[in-house]
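Student: give me the fold of what follows.
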Amino acid sequence: MVPLRNQLLLGHAAEALPEVRDSELGDDTYVLDRLEQGRIAWLAGQDAGSKQAFAAADSRLAWEDEQAQYRLSRGLAQAGSLLTNDQTMAYRVPDYERTMLHHYLALNYLQRGDAEGALVEVRRANQVQEQALKTRADEVRAAKAQQEEGGDEQMRQQVSRGMPELDRLIGQVKNGFQNAYTFYFSGVLYEASGDLNDAWVDYQRGYQIAPDNLSLQVALLRLARLRGSPDELRETEKKLGRKAPPLVPSIAKNQGQLVVLFEDGLIPARREFFLPLPIATSGGDFRTFTVAVPYYDNRASDSGPLAVSVGNRHEQTSALVRLEALAAKDLQERLPGMLTRQALRLLSKEQLRRSAAKEGGDVGNILVGIFNTLSERADTRSWLTLPAQASSWQGSLPAGDIRLTLGAGSAMRELPLTIHAGQTTLVWVQRLGNRLTTRVMPL
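Tutor: Purely as a prediction, here's the structure:
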């Protein structure tokens, strides 16, 4: 993935597309490869290919969710991983990646002018987050309980102490799946379709996760006034600590909404951390084992807001989500299960070594030792073409032709736009290196 990511950072998305693995249905990385393919095709402006790749990933995930036989095969793969490593298991798509799959499918539908299809996908994205709230806490508790019951407690403690910290990268994120970016996006779509109630619900959900985002604050104040409940308006103004602007029908009638969604950079890649551990064997002696664990550098991406200018009006986007923090938090939540498998893997490999030494003497002992060392690899797989962060800006503008100026660092772009009265225009922006990629979608 290194040359592929470098191509993207140089603005060569079309050249990066052939670098994606040519996996087949049933391969361990099939879904992950389709996610990468869909995202790169979107960046390259190849909308049909993007939709096809994302739809293939979505279809396979739906099949996996329904197949008891597939869950059994995953269990067998996990058992097989006890003699090798976690990369022998089929890639398990984290909830935050599933959410973004539906997010990009929604953008694909919008690009083709299918607002109804886009609404279906944002509903599905939000359902992923709702389901994760119900199940993820139980999974984390079960993994910790399993960790306490099985394996070598000494090994787990040593790995935990030796691993790099993730807390700085995670920041204030409470879990690895709640995404205010998608909630805000769905609220915009609902509001543009005239469904103020569902828009209100999703803006509220987004605000609970990203209370400092100005777009969400403005949207809540606007909808509180439009929904016509004085009590709701007073409560919203009190919660946000600011007054809602007055609604002047003559002005509103001649204005339209401009929404800018800004995706910045690329999500960091997992790294591999090797830790030599002296562990007491059943024979009473000590042997040094090497375990490999995935981790992220404990630092956030160097990024900032997007400057948005129209005439004499100069604004900037405000943060919605740091996907890099969700990825780090998701990894942190999965570590108990990973460490349990590491403990069981060491036991399995030690038993294999003892059997080989008994049957093959020193040669068997040496060969198994070499195998154990070479097969110990961390599972560093993840969706590596996702953005690191996302932010937004939303404002009312007079209807008519405008020239929108966008800037982030050395990356600049000017877009001629037409604002339509009573309608919303969505501008999607991605910064990679010193280049801005944009899409304009009237809602």
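Student: from now on I want contacts and neighbour counts done on CA atoms only, so please keep to that.
Tutor: Will do.
Student: now the helices for the stretch 201-350 of the chain?
Tutor: For the stretch 201-350 of the chain, the helices defined by DSSP state H, counting those that start in this stretch occupy 214-226, 230-240, 249-253, 323-375.
Student: now swap in the stretch 1-150 of the chain and tell me
Tutor: Applying DSSP H, counting those that start in this stretch to the stretch 1-150 of the chain gives helices spanning 2-9, 13-16, 30-43, 47-66, 68-80, 95-111, 115-149.
Student: what's the most buried one of those?
Tutor: Mean neighbour count (mean count of other Cα atoms under 10 Å) peaks for helix 30-43 among the helices of the stretch 1-150 of the chain, with a mean of 25.
Student: list of residues touching that one?
Tutor: 13-14, 16-17, 20-24, 47, 49-54, 56-57, 60-61, 91, 93, 101, 104, 382-386, 437 (Cα atoms under 8 Å, 6 or more residues apart in numbering).
Student: how far away from the center of its chain is that helix?
Tutor: Here the centre of helix 30-43 is set off from its chain's centre by 13 Å, with Cα atoms, centre = their mean, to the nearest Å.
Student: swap in stretch 412-427?
Tutor: That offset, for stretch 412-427, works out to 27 Å (Cα atoms, centre = their mean).
Student: for that stretch, which positions count as buried?
Tutor: For stretch 412-427, the neighbour count (16 or more other Cα atoms under 10 Å) marks 412, 418-421, 423-427 as buried.
Student: what's the span of it, first residue to last?
Tutor: One end of stretch 412-427 sits 15 Å from the other (Cα to Cα, to the nearest Å).
Student: could you do stretch 389-406 as well?
Tutor: Criterion Cα to Cα; first-to-last residue distance in stretch 389-406 is 17 Å.
Student: tally up the residues packed near the closest residue to residue 233 other than its chain neighbours, please.
Tutor: The spatial neighbour of residue 233 that comes closest, neighbours along the chain excluded (Cα to Cα, 6 or more residues apart in numbering), is residue 224 at 4.9 Å. Residues lying near residue 224 (other Cα atoms under 10 Å) number 22.
Student: I'd like the structure of this one too, to check against the first:
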Amino acid sequence: MLRTFCIGLTLSLGLSGCAFNSVFVNYPSQIAPYKQQLNSDSPTAKITDLADNISGNDGLLYAQESGRIMQIAGDFTGSKTYYQQAIDDYQIFDDKAIVSASKLGAGASSILLNDNAIPYRGPGYERIMLHQYQAFNYLFSGDAQGALVEVRRSNELQSMEQARYQKSQKSVQDMANGTIDAQVAQLSKEAGNVTSSFLNAYSYYTTGLLHELASEPNDAFIDYRKAAQITPDNVYLQQDLVRLAKQLGMPQYDEFKRRWGEAVMPTPDQGQVVFIIERDFVPEKQSITVPFPLNGNIQSASLATYQPQRLLMNNSQIQGLGTPLTAQTIANIDALAINALKEDLPAALFRQAARIYAKYQMNRSVQSSSQRANNQVDAAAMVMQIFNVITEQADRRSWLTLPRQAQIARQFIDAGSYNVRLNSSQNVNIDVKPNRTTLIWAIETGNRTRFYSIII
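Tutor: Sure, this is the predicted structure:
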């Protein structure tokens, strides 16, 4: 029986295929060296090592990370290639109408191992961000139309992901568990006013901005308004709505002017600067132990959660444009991540309960079939204990090179050259041209800030 059990264990491990890394080594520790590299002068030095994992079960995740690292480094062409691989993987998930052999294998091994054996399909907010970032790749490569295609797709996905989530929740059994209830309450507190993982004001704002830059003010107004419904206190969004309502002669103009003040319109010799500022990294998932009662005994399992986070410093300060400019938050990506985990916890709890029961039954089977030889019972029990310990890993996978927060700032100023500084960063020179927009994308990764700008 011990030999049979070991054969089954080997088969289970084999079915998990290239998922070995995350099954036995938590994902945050795998990606930590690459995040640290982003604070150096050679952020892509180890990118080949990371990209080599794209063919495995977590390939979609590694493609997202590789694309983001290349993008932060300013290699928009290389980033575009990796992001397209991730987009293609998402499409495969969408198109798969029948259970393939690989999916069946992953499902079987995940029952005995852990959720890390399931091929990674990112939560909705990651997929939305993927298309938004692909749009930035197109935009900063000079292809504004390609960028518009990507942000329109990100908008469509916000509705699709909401529908998918609602459908998935109907099929999840409601299970009472005090530890999980406490974690849900804690996650809700950490997420603050953000109540959904798939409604992203940052993506809506980006779409609106690109529509406006493409001389499509009506479409821009619609997306700015969607963003403002999610982040209603952002003064730059308010100013955009007042300005476009006046420009388009909309009936909402009087209401907006009463609420947010008169529209600020540019003079003929002015251009505008738009700052998009990304700060820090999204937090890593942590592991918690969840007790399960089973036939009078308490079994334990590991699930992922987020621990309370330190507060970020005040809004970013921009110097060098004459009057100091204060950026404001457009989206807290960490809150989207926290909500995504909270939305998945019922399904994760159900999977863990099934896994504990399967391991319990396996343990009973090993013991009952080995009663004839005490030494075989001891060996089987020891193997089973080792198996349970090494496979009890919470699924801590997530896109960890995403920013924790995004801020925006916008101002009309006289044409000319400006020496701009963001917080305590080094100065950067930008040019402003009449009736044109200078878009500055600032990415803060720990102790380093990188600037990318384009005049549109």
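Student: mind checking which of the helices of the stretch 201-350 of structure 1 is nearest residue 168 of structure 1?
Tutor: Ranking the helices of the stretch 201-350 of structure 1 by proximity to residue 168 of structure 1 (Cα to Cα) places helix 323-375 first, at 9.0 Å.
Student: and the residue sitting furthest away from the middle of structure 1, what does it touch?
Tutor: Distance from the C-alpha centroid of structure 1, by Cα atoms, centre = their mean, peaks at residue 361 (49.3 Å). By Cα under 8 Å, 6+ apart, the contact list for residue 361 of structure 1 is empty.
Student: do you know how far it is from residue 418 of structure 1?
Tutor: 79 Å.
Student: which of the helices of the stretch 201-350 of structure 1 is buried the deepest?
Tutor: By mean neighbour count, with neighbours taken as mean count of other Cα under 10 Å, helix 214-226 ranks first of the helices of the stretch 201-350 of structure 1 at a mean of 21.
Student: onto which residues of structure 2 does that helix map?
Tutor: Counting by TM-score structural alignment, helix 214-226 of structure 1 falls onto residues 235-247 of structure 2.
Student: again, but for stretch 83-99 of structure 1
Tutor: Using TM-score structural alignment, the residues of structure 2 aligned to stretch 83-99 of structure 1 are 112-128.
Student: where's the matching stretch relative to the chain centroid, distance-wise?
Tutor: Counting by Cα atoms, centre = their mean, stretch 112-128 of structure 2 is centred 12 Å from the centre of its parent chain.
Student: straight-line length of that stretch, end to end?
Tutor: Start and end residues of stretch 112-128 of structure 2 are separated by 32 Å (Cα to Cα).
Student: also stretch 398-418 of structure 2?
Tutor: Terminal residues of stretch 398-418 of structure 2 lie 39 Å apart, using Cα to Cα.
Student: excluding its backbone neighbours, what's nearest the residue nearest to the spatial centre of structure 2?
Tutor: The centre of structure 2 sits closest to residue 126, judged by Cα atoms, centre = their mean, with a distance of 3.7 Å. Excluding the flanking residues, the one nearest residue 126 of structure 2 by Cα to Cα, 6+ apart is residue 399, at 7.1 Å.
Student: tell me which residue of structure 1 lines up with that neighbour.
Tutor: Residue 399 of structure 2 maps onto residue 383 in structure 1, by TM-score structural alignment.
Student: surely its match touches residue 95?
Tutor: No - the pair residue 383 of structure 1 / residue 95 is not scored as a contact, 11.7 Å apart, by Cα atoms under 8 Å.
Student: follow-up on the earlier one: closest to residue 230 of structure 1 out of the helices of the stretch 1-150 of structure 1?
Tutor: Smallest distance to residue 230 of structure 1 across the helices of the stretch 1-150 of structure 1 (Cα to Cα): 28.9 Å, for helix 115-149.
Student: average distance between the helix or strand hosting residue 451 of structure 2 and structure 1?
Tutor: Using DSSP states H and E, residue 451 of structure 2 sits in strand 448-455. Here the mean offset of strand 448-455 of structure 2 against structure 1 after fitting is 1.0 Å, by mean Cα distance after the TM-score superposition for structure 1.
Student: please tell me how far the closest residue to residue 405 of structure 2 other than its chain neighbours sits from residue 66 of structure 2.
Tutor: Spatial nearest neighbour of residue 405 of structure 2, excluding adjacent residues (Cα to Cα, 6+ apart): residue 332 at 4.5 Å. From residue 332 of structure 2 over to residue 66 of structure 2 the distance is 22 Å, taken as Cα to Cα.
Student: ok, now residue 206 of structure 2?
Tutor: In this view, residue 206 of structure 2 and residue 66 of structure 2 are 22 Å apart by Cα to Cα.
Student: please apply the same query to residue 178 of structure 2.
Tutor: Computed as Cα to Cα, the residue 178 of structure 2 to residue 66 of structure 2 distance reads 38 Å.
Student: picking up where we left off before, from the buried residues of stretch 412-427 of structure 1, pick the one nearest residue 87 of structure 1.
Tutor: Nearest to residue 87 of structure 1 among the buried residues of stretch 412-427 of structure 1, counting by Cα to Cα, is residue 427 at 38.5 Å.
Student: the closest one pairs with which position in structure 2?
Tutor: Mapped onto structure 2 by TM-score structural alignment, residue 427 of structure 1 lines up with residue 440.
Student: what helix or strand does its match sit in?
Tutor: Element membership for residue 440 of structure 2 (DSSP H and E) is strand 437-445.
Student: swap in residue 11 of structure 2?
Tutor: helix 2-15.
Student: now do that helix: everything it contacts.
Tutor: Here helix 2-15 of structure 2 makes contact (Cα under 8 Å, 6+ apart) with 102, 105-106, 108-109, 112-113, 366, 370, 376, 379-380.
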